[in-house]
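Novice: Sequence first, then the predicted structure, then my questions.
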Amino acid sequence: MATIKRALKTKPNNEGFYPIVFRVYHDGKSAEIYSKIYIDKNDWDTSNNIVKRNNSNYKNINSFLNKIQGELNDIINKLEATGKEYWAIDVKNEYSRLIESEKKIAVNENVDFIEFLDGCIKRQSPGNGKVTRDTKNFLIRFSGKRLPVYKIDGDFVKEFHDFVKKTSTSDGSTRMRSFKARFNELKELGLATDRNPFTSIKIKQKRTQSLIALSNDEIEKLKGFEYNKYPDLKLSYITFMFSYYALGINFKDVIKLKYSNIKRDKISYIRSKTGKLIEIPRLPEIEPYLELINNYPKENNDYVFPYLLKRHDTDNRIFNRGNKLITVFNNNLKKIATLAKIESNLTTYVARHSASNKLYNTKVPIEVIKDLLGHDSVKTTEGYIKSLQTSQTQEIIKGIL
């Protein structure tokens, strides 16, 4: 008879959360079924294969997982009762058919959407949590402190959209995208029917900016920049060059870099955006900038760079500090670009783009670039490189036609 085991996958999504799956084993074969639920790996009880109490939605999630397990057991019992041979994949296929039929059946939609958002905020990264909290506050202003899911229909969404546009300094598209994403997450948990109340409005998609990579000539100009003449720009210059030679480490990861991350032959760190461990070679070119930064006085000597102070002792405080610093950093980079006679728009991400573009153009395998950038798949890296190549092509032909 087939057996079922719950598990947490070892590979996270782009937000750093891990999917819960069910594995069906039968006659030496197995099949994997995604529950469509993603959690922080610290919220998973590996002994009992359930979500821990420290996850604010643990009751709903565990109840949903038990429901899936019960359905899979029912399917196995029915297949066994036929007396015919079956495989693990047959269990998965039967479950897929069941899910399709269940989409047509209404669920109890008395769940409080505001309470659900509170749970989302607790498990999200500071950046995503800030957007969700802002969306929640607008929903409370519009409809009160309790919002049963059944009230979220096309009319509600349209009226809320109008309210957001009238009371926001922007068009409110970020809040509406957040609202829609959290509603879809609720559907995945089986706490809302499979419907789309957002068809009554048009939400602007997040604009993607063209990726900029410095040319070899511009990189040489930067290397020759006389930073000692400009004390106010010196730290920003060192940070940018360190980021470039550290193969594009993000600014928010640079400020959190500790001496314990710097090894004899490599630099190891956890990328904030994905939660993935990144290991990059400690190139000889990085040494002069490490030496320069080591001479800076620091309030918190654990960190390589002097950006974080002792009071920045929580994730939220570090996140907020990073947001404030990045504005100053980008402004300084613009001044450096002007002084160095660099036409490209110098920003924090240009170091990352330039490093990855240089690697690609020197024939480094795309799989290696993927690992160095911390991407989850080669497709993401290919899209990244393609965008860089397109931007360069546009710059080349701009003055020709």
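Specialist: Cool, got the structure.

Novice: rest of the way, CA atoms for contacts and neighbours
Specialist: Will do.

Novice: Residue 221: neighbouring residues, count only.
Specialist: Neighbourhood size, residue 221 [other CA atoms under 10 Å]: 16.

Novice: these two touch, right, it and residue 343?
Specialist: No: between residue 221 and residue 343 there is no contact under CA atoms under 8 Å: 11.0 Å.

Novice: all helices for the stretch 1-150 of the chain, in order.
Specialist: 58-82, 88-102, 113-123, 126-143 (DSSP state H, counting those that start in this stretch).

Novice: Can you name the residues in contact with the helix or strand just after the last one?
Specialist: Next in sequence after helix 126-143, counting helices and strands by DSSP states H and E, comes helix 154-167. With contact meaning CA atoms under 8 Å, 6 or more residues apart in numbering, helix 154-167 is reached by 138-139, 142, 171-172, 176, 196-201.

Novice: what helix or strand is residue 243 on?
Specialist: Counting by DSSP H and E, residue 243 is part of helix 231-245.

Novice: Tell me which two in the contacts of helix 154-167 are the farthest apart.
Specialist: With CA to CA as the measure, no two of those lie farther apart than 171 and 196, at 21.2 Å.

Novice: Which strands and helices lie in contact with the strand with the most length in the chain?
Specialist: In the chain, taking DSSP state E as the definition, the longest strand is strand 29-39. Under the contact definition 3 or more CA pairs under 8 Å, 6 or more residues apart in numbering; DSSP states H and E, strand 29-39 sits against strand 18-26, helix 58-82, helix 88-102.

Novice: same thing but 6 Å
Specialist: strand 18-26, helix 88-102 (3 or more CA pairs under 6 Å, 6 or more residues apart in numbering; DSSP states H and E).

Novice: Wait, residue 312 touches residue 320, no?
Specialist: No: counting by CA atoms under 6 Å, residue 312 does not reach residue 320; the two are 9.1 Å apart.

Novice: And residue 74, how far from residue 4?
Specialist: According to CA to CA, to the nearest Å, residue 74 and residue 4 sit 12 Å apart.

Novice: and the direction of the helix or strand where residue 323 lies versus that of helix 126-143, what angle?
Specialist: Residue 323 is located in helix 315-339, with elements delineated by DSSP H and E. Here helix 315-339 points in a direction 110 degrees away from that of helix 126-143 (axes from the mean of the first three to the mean of the last three CA atoms, to 10 degrees).

Novice: and here's the other structure:
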Amino acid sequence: MASVKVLLYTSKVLKNGEHPIMLRLIKDRKIKYVSLDHSCSKDLWDDDEQLPSKKHPNKVELIIRISKMFNDANKVVLDFENNDQHYTVDDIAKALSKKSVGKLTFFKFTDELVQRHKDVEKIGTANAFQDAKRVVSRFTKEKDVTFKEVDYIFLTRLEEDLLKRKVTENSIAVYMRTIRSVYNKAIAEGHAREAEYPFKTYKLTKLNTKTKKRALTKEQVKKIADHKLELGSKLWVARSIFLFSYYCRGINFIDMAQLKWSNIQDGRLHYTRAKTGHQFNIALLPPALEILDYYRERQDGSGFVFPILGAYHNTEQKVKNRVKKIMKEVNSNLRTVAEKVEIDFNVTTYVARHSYATVLKRQNVSTSQISEALGHSSEKITQVYLDSFENTVLDEADKFLL
């Protein structure tokens, strides 16, 4: 029979300096600890009673919580034994989780998700969950909420609040999708009830998530390309990054940052897009080859093509921080270049991608070809999705850029 014991887990110290209060489950010499989502300092814990001491300011509340979890655990064990079921400590923990639906609030569970993804260096996903918590916290004036409270009315009012704050519908849709993801994970892990799932009635499709067109004409791109700049200056480097993207099917800044010379083979660019996993095989146009010639002569030993990342950017967090910083600088310099050639437009690295697609469209290249060239795979983005086009067809289409 399994044993259940409450203890203060002193091997771990939380950010508040306290130790987590745990249930220790033992069965067949296997041990599992289950958190009670409460903590206590060692000086306020009674080791003999395995309960908060009389001095603890929240003694009564903690004892009630501990007693409930302790009794629930013993009841689970007794149920397994009475039904003559084979079970493990993991089975006990799982059954306890189901009994504790609603024990984790929206903020606490989101914090858990953030930490889990940071632990495996999925920083982008962790940041998305953190951003979702931030907008909800601002809406509730930092008051935590249960998953039951995150209902249709709550989401509708949150949406209205974001609109009043001039947040774009596209951004609102991103926040809502992340909140939906948190809710789905909470249901799967027993912290929320499927019967209370608000996204059955609250639909994200009503949000207009179409991105406004942000494209330069072929003539405007040529003005930027032809403008005289000091070779190697910050403005020249920013322009070279913009033009390389434009001439290489709108390659994203993050993918360009991570390009290495091994991605350049026989006059072609081979790379896998970080966001989608789509593989590209692109014939490099003469202007793109000229840009590469400049950087090839100035290699720093890191293996990277562009002066964005270095060998010391060896974690996902370091890469994201560096890319964000340099992209901001590049975009600022691109705006300066645009002003110099009298283009009244907020030119950024991402404008190169839109410009690439728009210029080809104006040359009567089919939407399906452009879709393939950009690596789109969703009908919501391009309306047309094809499995593959021959590289030679796309290479010929690219020549319209010149």
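Specialist: Structure's in. What do you need? Quantities reported herein were computed from a predicted structural model and do not represent experimental measurements.

Novice: Superposed, what's their TM-score?
Specialist: TM-score for the superposed chains, counting by TM-score structural alignment, normalised by the length of structure 1: 0.56, backed by 272 aligned residues with a CA RMSD of 4.2 Å.

Novice: And residue 74 and residue 4 of structure 1? Which one has more around it.
Specialist: residue 4 (18 against 14).

Novice: Spatially nearest residue to that one, not counting backbone neighbours?
Specialist: Leaving aside its sequence neighbours, residue 4 of structure 1 sits nearest to residue 24 (CA to CA, 6 or more residues apart in numbering; 4.7 Å).

Novice: just to revisit the earlier point, where does the helix holding residue 243 of structure 1 end up in structure 2?
Specialist: Mapping helix 231-245 of structure 1 onto structure 2 (TM-score structural alignment) gives residues 233-247.

Novice: roughly how far out does that stretch sit from the chain middle?
Specialist: Put simply, stretch 233-247 of structure 2 sits 27 Å off its chain's centre (CA atoms, centre = their mean, to the nearest Å).

Novice: longest strand of structure 2?
Specialist: Max-length strand for structure 2 by DSSP E is strand 30-40.

Novice: And for that strand, what's in contact with it?
Specialist: 18-25 (CA atoms under 6 Å, 6 or more residues apart in numbering).

Novice: Among those, which one sits closest to residue 208 of structure 2?
Specialist: residue 20 (44.8 Å).

Novice: If you tally nearby residues, what's the number for the closest one?
Specialist: Residue 20 of structure 2: 22 surrounding residues under other CA under 10 Å.

Novice: Please identify which helix or strand holds it.
Specialist: Per DSSP H and E: strand 19-27 holds residue 20 of structure 2.

Novice: Quick one: the residues in structure 1 that that strand pairs up with.
Specialist: Going by TM-score structural alignment: strand 19-27 of structure 2 matches no residues.

Novice: That strand vs strand 30-40, what angle?
Specialist: 160 degrees.

Novice: Packing partners of strand 19-27 of structure 2?
Specialist: Using 3+ CA pairs under 6 Å, 6+ apart, strand 19-27 of structure 2 sits against strand 3-8, strand 30-40.

Novice: Please compute how far it lies from its chain's middle.
Specialist: With CA atoms, centre = their mean, you get 32 Å for strand 19-27 of structure 2.

Novice: okay, the following helix or strand past the longest strand of structure 2 sits on what stretch of structure 1?
Specialist: Following strand 30-40 of structure 2 in sequence order, the next helix or strand is strand 45-46 (DSSP H and E). Under TM-score structural alignment, strand 45-46 of structure 2 has no counterpart anywhere in structure 1.

Novice: Next SSE downstream of strand 45-46 of structure 2?
Specialist: Scanning onward from strand 45-46 of structure 2 (DSSP H and E), the first element met is strand 51-52.

Novice: which residues sit against whichever helix or strand comes after that next one?
Specialist: Using DSSP H and E, the next helix or strand after strand 51-52 of structure 2 towards the C-terminus is helix 59-82. By CA under 6 Å, 6+ apart, the residues outside helix 59-82 of structure 2 that reach it are residue 52.

Novice: Tell me which stretches of the stretch 201-350 of structure 1 form helices.
Specialist: Under DSSP H, counting those that start in this stretch, the stretch 201-350 of structure 1 gives helices at 216-223, 231-245, 251-254, 287-294, 315-339, 348-361.

Novice: Can you lay out those as a markdown table showing distance to residue 96 of structure 1?
Specialist: What follows is these, written out as a markdown table (distance: least, CA to CA, whole Å):
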| stretch | distance to residue 96 of structure 1 |
| --- | --- |
| helix 216-223 | 53 |
| helix 231-245 | 46 |
| helix 251-254 | 41 |
| helix 287-294 | 54 |
| helix 315-339 | 40 |
| helix 348-361 | 40 |
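
Novice: Identify whichever of these lies nearest to residue 70 of structure 1.
Specialist: It's helix 315-339; of the helices of the stretch 201-350 of structure 1, that one is closest to residue 70 of structure 1 (CA to CA) at 38.7 Å.
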